[in-house]
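Asks: A structural model of the following input is requested.
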Amino acid sequence: MAKIIPFKAVRPTRDKVSLVASRSYQSYTQSELEARLDYNPFSFLHIINPGYKYHKDIVGKERYSLVRNRYQEFKEDNIFIQDKLPSYYIYKIVNREGLSFSGIIAAASADDYKNDIIKKHEDTIEYREIIFKDYLKTVGFNAEPVLLTYPDNTVIENIILEAQKERAEFEFTTTYRDTHYMWKVDDDALVNIINLEFESMQTVYIADGHHRCASSYLLSDELKSENKNHTGKEPYNYFMTYLIPESDLKIHEFNRLIKDLNGLSKESFLIKLDAMFRIENRGTEFYKPTKKHHFSMYLDGEFYSLYLRKNNYAFNTALDALDTQVLYKTILEPILGITDLRNDTRIHYSHGKNDLVNIKEKVDDGLFQVGFGLVPITVNELKAIADEGLTMPPKSTFIEPKLRSGVTIYEF
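Replies: I've put the predicted structure just below:
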């Protein structure tokens, strides 16, 4: 039974939301970051990059405190306001490719993460969990929701569609040409219906944001132990999420680029591949795989199709059947000697939105020697991995939608 509740969001005023909203901090180049900080005083980047005010890089706990200060200044200047009633927030994104995503921003229970009602499919790194937990404890807010997905639900879908017939609380288009809309749902009857529908769900799944989930649970557990009057209703028992139905989730593949052939010649490498794959040379024809267990390979100016010889490979778990795992167990580890997919500097990941052109260019430029293209993982595969308590290899999915930071904020 998933606990997904409404909350009183802190959010930018209608006239400033487009100026406040920012992408994930890590996605900006240094020049992009400097331009936004120089010319947009309302950008959320000023909050998460507080050292800009002093022309100094500030890290650690000192930075966390300054983030909190910048946030309070935005509230004092009425750039941010807080809703008076607990609400669900219907959020829609239409990206530049014309794909549309509609879901609900709400608060999810940290205990549901602990109890495997909110299921994960990726491993987290402990030190990153702790760092972000300490950050959250100091700043006191979530500014970017965790992306969760739930089984398609007709009742929730109808509420979303009805709300979208009204004028949105805000509408803005980014420089990426994605258009964002938000509607507030604070009517008691509708709030109760949404709450009950989520309560009827036995599980929901993390699509993106595993570390934020884990850190939010650690924070909840820590604050619970420090509060002698803990009731379970405190805001720190929850964290901000964006929930979208499974049919709205868009999963792109992550392709692989490798810097060398582990000392093998091209011919020796192809002979080793032949033990596990039926290989066809496609020449200069761009080959993009369309089926599970089919891969494309770009090597020495030519494309190849690789079809797994299934008689030579055992499918014992949902993980075994995952194409990123197949590639790892048949090529990357045994032939190319890559055992640590997270830290080996010989491997690079390129999400499918960059397509095979990106792989070809980087191999042709000599930055990498070989590239592999995959088909996207499906929602059902993601769920099967989570249900079996397994974890995918790193960079198995590039998932949309991607939300902006600072559009809705959850305080605890």
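Asks: going by C-alpha atoms from here, please, whenever you check contacts or count neighbours.
Replies: Fine.
Asks: in the stretch 51-200 of the chain, which spans are strands?
Replies: Assignment of strands within the stretch 51-200 of the chain using DSSP state E, counting those that start in this stretch yields the ranges 80-82, 88-94, 100-109, 118-119, 141-142, 146-150, 170-173, 179-185.
Asks: distance to residue 340 added to the ones you listed, as CSV?
Replies: Shown next, in CSV, are the strands of the stretch 51-200 of the chain (distance: least, Cα to Cα, whole Å):
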stretch, distance to residue 340
strand 80-82, 44
strand 88-94, 36
strand 100-109, 33
strand 118-119, 24
strand 141-142, 32
strand 146-150, 27
strand 170-173, 40
strand 179-185, 38
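Asks: to check against the first, give me the structure of this:
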Amino acid sequence: MAKILPFKAVRPTRDKVSLVASRSYQTYTQAEREARLNYNPFSFLHIVNPGYKYDREITGTERYQLVRNRYLEFKEDNVFVHDEIPSYYIYKIVDRDKQVFNGIVAAASAEDYEKDFIKKHEDTIEYRERIFKDYLKTVGFNAEPVLLTYPDNQVISKIIKELQKERAEFEFTTTYRDTHYLWKLENSDIIATIQKEFEQMPTIYIADGHHRSASSYLLYKDEKEQNPNHTGLESYNQFMTFLIPESELRIHEFNRLVKDLNGLTKEEFLIQLDTIFRIENRGIMPYKPSKKHHFSMYLDGEFYSLYLRKTGYNFKTSLDALDPQILYNTILKPILGIEDLRNDIRINYINGKKDVINVKSAIDSGEYAVGFGMVPVDINEMKHIADDGLKMPPKSTFIEPKLRSGVTIYEF
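Replies: All right, here's what the predicted structure looks like:
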């Protein structure tokens, strides 16, 4: 039932796309940001960090307007061009580990989001939704698509493979050694075929970008209410997405770091854990769990394995059986006193794509007291929780692929 539509993207010119494309602003260190802003006048970071031009930090609505100004300047200078024909954009990423991701950049329906044809599995924070909604309303564009996933489909897969035999519109390699390719799909008959395939899918799922999709939905509601001539065809009725088949989605875990033991000694903490876990000291050698409901722990210079006791915990819902939720229900909340996983400053997260040594280093530095690891959530768990209308704890999944900002832009 999902409506997946072509759109007219704003894109960098072929000769500048590698210079424009950027990671999410927050993923750069200050030194990395400064280097790109100082030496690359075409970086998309100049748009999202407009205060650089005035050598000062600018926030709030003033920043939003300046972001729009920088964006319009890029268009005026022909760094960006606006496509004339609604298209699907076939996108391929080959990462440094030779993992390949193939998908379609397209517009998804805000109404489908409202009706739950596009399913969610993660909670969002209301004030963040509204802040980003106000940002979108002022700047008038979105440059980072929401990642959606759908059941593998032979028809769509065949179309993608056939188009990829042609020369790509874009081909560039990042400093992370990921290679990105983009093809324009303008053929109306093929577009209609793909649309029909998506319409036959009862649901698709948000993999990454819950706040972006929620903010786009709020923008749709606002604009619809304020437009007496609303037709349903306006650009605010959709939001930009990157759709990939479930088999190509890569899900990593997030490790948990906690600053203290909530007033407990090491021995008192271990005794409380023993009530619900079978504990084994693994010594100084790095250890990662290999099964569901098994956890790793690093504490006071040593690794431990924690095996959930089968008689000590009941699985009443699909969420109860999720490892990040088990960790919260059995350790983080009752023993370490962390109730608000989003806002408690005592907890932090490291994505599981990084080595377990990163957890060890954070504990050994003294900044944190204990760290926990687990195996990744799988796609079926994620879908089951979404289908049940439940929400995972924050930072339950670190999902790939990650697209670059500024390669395709959706204007409202």
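Asks: export the strands of the stretch 51-200 of the first structure to JSON lines and append columns for mean neighbour count.
Replies: Rendered in JSON lines, the data for these read as follows (neighbours: other Cα atoms under 10 Å):
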{"stretch": "strand 80-82", "mean neighbour count": "19"}
{"stretch": "strand 88-94", "mean neighbour count": "23"}
{"stretch": "strand 100-109", "mean neighbour count": "24"}
{"stretch": "strand 118-119", "mean neighbour count": "24"}
{"stretch": "strand 141-142", "mean neighbour count": "20"}
{"stretch": "strand 146-150", "mean neighbour count": "25"}
{"stretch": "strand 170-173", "mean neighbour count": "17"}
{"stretch": "strand 179-185", "mean neighbour count": "21"}
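Asks: spatially central residue in the first structure, please.
Replies: residue 208 (3.0 Å; Cα atoms, centre = their mean).
Asks: and the gap between that residue and residue 367 of the first structure?
Replies: 29 Å (Cα to Cα, to the nearest Å).
Asks: same question for residue 391 of the first structure.
Replies: Counting by Cα to Cα, the gap from residue 391 of the first structure to residue 367 of the first structure is 30 Å.
Asks: between those two, who's got more neighbours?
Replies: residue 391 (17 against 13; other Cα atoms under 10 Å).
Asks: the more buried one contacts residue 124, doesn't it?
Replies: No - if you go by Cα atoms under 8 Å, residue 391 of the first structure and residue 124 don't touch, sitting 9.8 Å apart.
Asks: shared neighbours, the two?
Replies: Here residue 391 of the first structure and residue 124 have no joint contacts, going by Cα atoms under 8 Å, 6 or more residues apart in numbering.
Asks: burial measure for residue 18 of the first structure, as a count.
Replies: Residue 18 of the first structure has 20 nearby residues by other Cα under 10 Å.
Asks: show me what contacts it?
Replies: 172, 173, 174.
Asks: pull up the gap between the closest residue to the last one other than its chain neighbours and residue 25 of the first structure, please.
Replies: The reference is to residue 174 of the first structure. Nearest non-adjacent residue to residue 174 of the first structure, counting by Cα to Cα, 6 or more residues apart in numbering: residue 18, 7.3 Å away. Distance, residue 18 of the first structure to residue 25 of the first structure, by Cα to Cα: 16 Å.
Asks: kindly report the same for residue 176 of the first structure.
Replies: Residue 176 of the first structure is 15 Å from residue 25 of the first structure, by Cα to Cα.
Asks: these two: which has the busier surroundings?
Replies: Comparing residue 176 of the first structure with residue 25 by other Cα under 10 Å, the one with more neighbours is residue 25, at 13 against 8.
Asks: now the more buried one: closest residue in space, sequence neighbours ignored.
Replies: residue 45 (7.3 Å).
Asks: please apply the same query to residue 258 of the first structure.
Replies: Nearest non-adjacent residue to residue 258 of the first structure (Cα to Cα, 6+ apart): residue 347, at 4.7 Å.
Asks: what sits against that neighbour?
Replies: With contacts defined as Cα under 8 Å, 6+ apart, residue 347 of the first structure is in contact with 256, 257, 258, 259, 338, 341.
Asks: export those residues to a markdown table and tack on neighbour count, distance to residue 407 of the first structure and secondary structure?
Replies: Converted to a markdown table, those look like this (neighbours: other Cα atoms under 10 Å; distance: Cα to Cα, whole Å; DSSP: H, G, I helix; E, B strand; the rest coil):
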| residue | neighbour count | distance to residue 407 of the first structure | secondary structure |
| --- | --- | --- | --- |
| 256 | 22 | 33 | strand |
| 257 | 25 | 35 | strand |
| 258 | 21 | 38 | strand |
| 259 | 17 | 40 | coil |
| 338 | 20 | 40 | coil |
| 341 | 17 | 34 | coil |
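Asks: what is the nearest of those residues to residue 358 of the first structure?
Replies: The shortest approach to residue 358 of the first structure among the contacts of residue 347 of the first structure belongs to residue 257, at 9.9 Å (Cα to Cα).
Asks: from residue 367 of the second structure, how far off is the residue mapped onto that closest one from the second structure?
Replies: Counting by TM-score structural alignment, residue 257 of the first structure corresponds to residue 257 in the second structure. Using Cα to Cα, residue 257 of the second structure is found at 9 Å from residue 367 of the second structure.
Asks: now the helices for the second structure?
Replies: 17-20, 30-39, 45-48, 60-76, 110-114, 126-139, 154-163, 188-199, 210-226, 266-274, 323-327, 356-364, 379-387 (DSSP state H).
Asks: can I get those in TSV including distance to residue 310 of the second structure?
Replies: Listed next are those as TSV, based on distance: least, Cα to Cα, whole Å:
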stretch	distance to residue 310 of the second structure
helix 17-20	52
helix 30-39	47
helix 45-48	50
helix 60-76	50
helix 110-114	38
helix 126-139	37
helix 154-163	41
helix 188-199	41
helix 210-226	33
helix 266-274	13
helix 323-327	12
helix 356-364	27
helix 379-387	19
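Asks: can you check which of the ones you listed gets nearest to residue 8 of the second structure?
Replies: Per Cα to Cα, nearest to residue 8 of the second structure of the helices of the second structure: helix 188-199, 13.4 Å.
Asks: helices and strands around that closest one, which ones?
Replies: strand 4-5, helix 154-163 (3 or more Cα pairs under 8 Å, 6 or more residues apart in numbering; DSSP states H and E).
Asks: identify, from the contacts of residue 347 of the first structure, the entry nearest to residue 115 of the first structure.
Replies: residue 341 (28.4 Å).
Asks: please consider this matter closed, and thank you.
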